[in-house]
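Participant: Sequence and predicted structure are below.
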Amino acid sequence: MPADPRAPASHCPELIGAEPSVAELEPVLARIGDRLARTLPAGLARLSGGDIPLVKAAPPQRASLDSLREEGEALSAYCLMNVDRDPDSLPLLAVFDAAPLFRLVDRAFGGPGDVPEPLPDTFPLSAELLLARLETGLAEALGVALSALDGHDDDGRRRVVPVRRDTSLRHLDPFPADADLLALALQVEAPDGGPWSVTLALPIATLAAITAPRRAPARHRRALPARPEQEPFASMPLEVTAVLVDMPLSMARLSGLRPGEILPVAVARSVPLRIDGRTLASGTIGEIDDRVAVQVTHAF
């Protein structure tokens, strides 16, 4: 009987290769941890005023979403990241416990590193801002560490991008519930404070894809970035706002205002110049040709 021409092709494992096992991927994650221990301190130093911390990577451990939930504190921050720029591929997870974050925030404001008792249900804005900076520094160091695996230069460097963050691992839903994970704990010892840690959890599929051979992108001439003094941006009108006075008024005082009242105000020495709510420069108030003017003293 002749073979069905529609039958799917069958390839022998020797030709297509097999996915690496968990035992083979553990040393890969260990090398990533060693690389992070060397590259992450420089990024964290920018958060601590220049003091370079010591980072140590623990041996990789097998994990699951359930084990991460059980080991986390009552309040933890779970940050989903993606390797490279495809939003649907190569996810990984960073886990930050709440207590160390509150200690870092308290020290940043000159405190001794106190932690609120009991822990709140959510992170305040100050902790959210610190989390964003920690995520950025970790993502940059991870990109360097992952690129070192296959020896690519800047043109082929892997990018790690924070995607979203949540205090509930169930709501974040980063991976399938039954996904096999490898976890890497990074212990950070700051010179002026107690130790803290961050845990990275990578699905086996992500690690397998990272270790797969990757062709270097074809080199091509890079397009020069558009300059703001050239078209089509040069003639684009933008509304610049100089904030001369920013004064708080109570609701009682505001409701009682009457024509003829005088409100004493003080013009700040440094006047911010803003576009769409973002401060781009600052300057001092002066006068030119009988008109109020701002002399720019600092541009960001």
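Facilitator: Noted; the coordinates are in hand. Residues are numbered from 1 along each chain as shown.
Participant: contacts and neighbour counts: CA atoms only from here.
Facilitator: Will do.
Participant: Please report the number of neighbouring residues for residue 53.
Facilitator: Counted with other C-alpha atoms under 10 Å, the neighbours of residue 53 add up to 22.
Participant: Tell me how far it lies from residue 192.
Facilitator: Residue 53 sits at a distance of 9 Å from residue 192 (criterion: C-alpha to C-alpha, to the nearest Å).
Participant: now do residue 127
Facilitator: Using C-alpha to C-alpha, residue 127 is found at 19 Å from residue 192.
Participant: if you count what's nearby, which of the two comes out ahead?
Facilitator: Neighbour comparison, residue 127 and residue 192: the larger count goes to residue 127, with 18 against 11 (by other C-alpha under 10 Å).
Participant: I figured the more buried one hits residue 102, correct?
Facilitator: Yes - with contact defined as C-alpha atoms under 8 Å, residue 127 and residue 102 form a contacting pair (6.9 Å).
Participant: Surely residue 82 touches residue 89?
Facilitator: Yes - Residue 82 lies in contact with residue 89 (C-alpha under 8 Å); the separation is 6.7 Å.
Participant: ok, those two, which is more surrounded?
Facilitator: A side-by-side neighbour count of residue 82 and residue 89, using other C-alpha under 10 Å, places residue 82 first with 21 against 14.
Participant: how about the strands in the stretch 1-150 of the chain?
Facilitator: All strands of the stretch 1-150 of the chain, identified by DSSP state E, counting those that start in this stretch, fall at 54-57, 61-63, 76-83, 91-97.
Participant: can you check the stretch 151-300 of the chain too?
Facilitator: Using DSSP E, counting those that start in this stretch, strands in the stretch 151-300 of the chain cover 160-166, 181-189, 196-203, 241-242, 271-275, 278-288, 291-299.
Participant: Of these, which is nearest residue 24?
Facilitator: Closest to residue 24 of the strands of the stretch 151-300 of the chain is strand 181-189 (C-alpha to C-alpha; 11.6 Å).
Participant: elements contacting that closest one?
Facilitator: Contacts defined by 3 or more C-alpha pairs under 8 Å, 6 or more residues apart in numbering; DSSP states H and E place strand 181-189 against helix 22-45, strand 54-57, strand 61-63, strand 196-203.
Participant: and the comparison structure, right after this:
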Amino acid sequence: MKTDHSFIAERAAAQHCEELLRSGPEAVDLLPALSRAGERFARALAPGLADLIGGDAPSVTALAPCELRENNLAQELGALAANSLLAPAAPGVTLLASIEGSAVLRLVDRAYGGKGEPGGPVPLSFPLSAQLLIERLETVVAAALGEALGEGPLRALKRNPRIEELAPFPAGAPLVLLPIEIMEGARAPWKLRLALPLAALPKVLGASQGAAAKRQSGPADPAAAPFADVPLPLVATLVDMKVPLAAVSRLEPGAVLPVAVARAVPLSIAGAVIARGTIGAQDDCVAIRLSQIVV
């Protein structure tokens, strides 16, 4: 039996570009993206808290995320906190939302007519009067998180005031913690903390970016951010007339130029006419009633 052969390649081997061979970003590299998601969450959370606690919207600020281990989580959150385990769209991922126990007690005190000032030592458990408030806080946080991640409200799985009994993450797992500071006027600030496994960041932020790309695939909505706040100077041309150079050279103070205001006053942006209207008055001010929109 002859075992030596001359092998000939049937076709050229595939040569993949560097972009296809490059692995995805490391979880720690996504911390800046988590900070941006935290800023979106803070903006979405403020009006929800205003509806819940009454009064003006509080100042909500997303602080810098940090890394920690699961065995240090209980020390970070304290002995008593409103802990809720939430499920985002990313499969197999859970996220912890935790509100300081002292802050919950202050909000309950205000709900019952108190001043909401810090009292004595934090008890070992929440009173029954705090349960309804915690549920409503959980709903507001889940809705704001869903908006920040580009999906519907997150699904609440379970809650427990003692993080040791909730056991949301594997023992010793590396986590990322995103603190959110809430300031209500001159009152002492309080914190809401979001925590999730560091390894889950690509899934959570990937789902967020995918949902955002899906939303942006259609025509842009001019009434939505960031387009809605872009200033566009609108020019109404009441008179557009041609004057001979000889007449211009004879102009002097007191000279009178007869003009006729157009019946259909053009409205333009950057030189492009977008509409026409007629001159009138409203609330003792000159106004234009639109009669035509130029498509």
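Facilitator: Arrived safely. This is a predicted model, so every value here is computed, not measured.
Participant: If you drop the residues flanking it in sequence, what lies closest to residue 61 of structure 1?
Facilitator: residue 183 (5.1 Å; C-alpha to C-alpha, 6 or more residues apart in numbering).
Participant: State the distance from the one you found to residue 253 of structure 1.
Facilitator: Residue 183 of structure 1 is 57 Å from residue 253 of structure 1, by C-alpha to C-alpha.
Participant: Look at the two and report which has more neighbours.
Facilitator: Comparing residue 183 of structure 1 with residue 253 by other C-alpha under 10 Å, the one with more neighbours is residue 183, at 23 against 8.
Participant: Now do the same for that one: its match in structure 2.
Facilitator: Residue pairing (TM-score structural alignment): residue 183 of structure 1 is matched to residue 177 of structure 2.
Participant: Contacts only, for its match.
Facilitator: 65-68, 193-196 (C-alpha atoms under 8 Å, 6 or more residues apart in numbering).
Participant: Which of those residues sits closest to residue 115 of structure 2?
Facilitator: Closest to residue 115 of structure 2, out of all of the contacts of residue 177 of structure 2 and judged by C-alpha to C-alpha, is residue 193, at 24.3 Å.
Participant: Aligned against structure 1, show me the partner of the closest one.
Facilitator: By TM-score structural alignment, residue 193 of structure 2 lines up with residue 199.
Participant: Test my guess that that match contacts residue 96.
Facilitator: Yes - with contacts counted by C-alpha under 8 Å, residue 199 of structure 1 reaches residue 96, the gap being 6.9 Å.
Participant: Neighbour count: the two, which is higher?
Facilitator: A direct count of neighbours by other C-alpha under 10 Å for residue 199 of structure 1 and residue 96 places residue 96 higher, at 23 against 19.
Participant: picking up where we left off before, who's in contact with the match of residue 193 of structure 2?
Facilitator: When contacts are counted by C-alpha under 8 Å, 6+ apart, residue 199 of structure 1 touches 94-96, 183-186.
Participant: Turn the contacts of residue 177 of structure 2 into CSV, columns for distance to residue 215 of structure 2.
Facilitator: Shown next, in CSV, are those (distance: C-alpha to C-alpha, whole Å):
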residue, distance to residue 215 of structure 2
65, 27
66, 30
67, 31
68, 34
193, 28
194, 25
195, 26
196, 25
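Participant: Can you tell me which of those are buried?
Facilitator: 65, 67-68, 193-196 (16 or more other C-alpha atoms under 10 Å).
Participant: Tabulate the residues you listed (JSON lines), appending distance to residue 49 of structure 2.
Facilitator: Listed next are those as JSON lines, based on distance: C-alpha to C-alpha, whole Å:
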{"residue": "65", "distance to residue 49 of structure 2": "22"}
{"residue": "67", "distance to residue 49 of structure 2": "27"}
{"residue": "68", "distance to residue 49 of structure 2": "28"}
{"residue": "193", "distance to residue 49 of structure 2": "15"}
{"residue": "194", "distance to residue 49 of structure 2": "16"}
{"residue": "195", "distance to residue 49 of structure 2": "20"}
{"residue": "196", "distance to residue 49 of structure 2": "23"}
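Participant: what's the matching range in structure 2 for stretch 54-68 of structure 1?
Facilitator: So stretch 54-68 of structure 1 sits over residues 59-73 in structure 2, by TM-score structural alignment.
Participant: Show the end-to-end separation of that stretch, please.
Facilitator: Taking C-alpha to C-alpha as the criterion, the two ends of stretch 59-73 of structure 2 lie 26 Å apart.
Participant: Need the contact partners of that stretch.
Facilitator: Contact partners of stretch 59-73 of structure 2, identified using C-alpha under 8 Å, 6+ apart, comprise 31, 34-35, 38-39, 41-43, 45-46, 169-184, 198.
Participant: Map residue 141 of structure 2 onto structure 1.
Facilitator: So residue 141 of structure 2 corresponds to residue 138, using TM-score structural alignment.
Participant: my read: that match touches residue 39, true?
Facilitator: No - look at residue 138 of structure 1 against residue 39 with C-alpha under 8 Å: they stay out of range, at 9.3 Å.
Participant: Compare neighbour counts for these two and give me the winner.
Facilitator: residue 138 (22 against 19).
Participant: Please look at residue 192 of structure 2 and residue 102 and confirm they touch.
Facilitator: No - at 11.4 Å, residue 192 of structure 2 does not count as touching residue 102 under the criterion of C-alpha under 8 Å.
Participant: between the two, who's got more neighbours?
Facilitator: Using other C-alpha under 10 Å as the criterion, residue 192 of structure 2 and residue 102 rank with residue 102 on top: 24 against 21.
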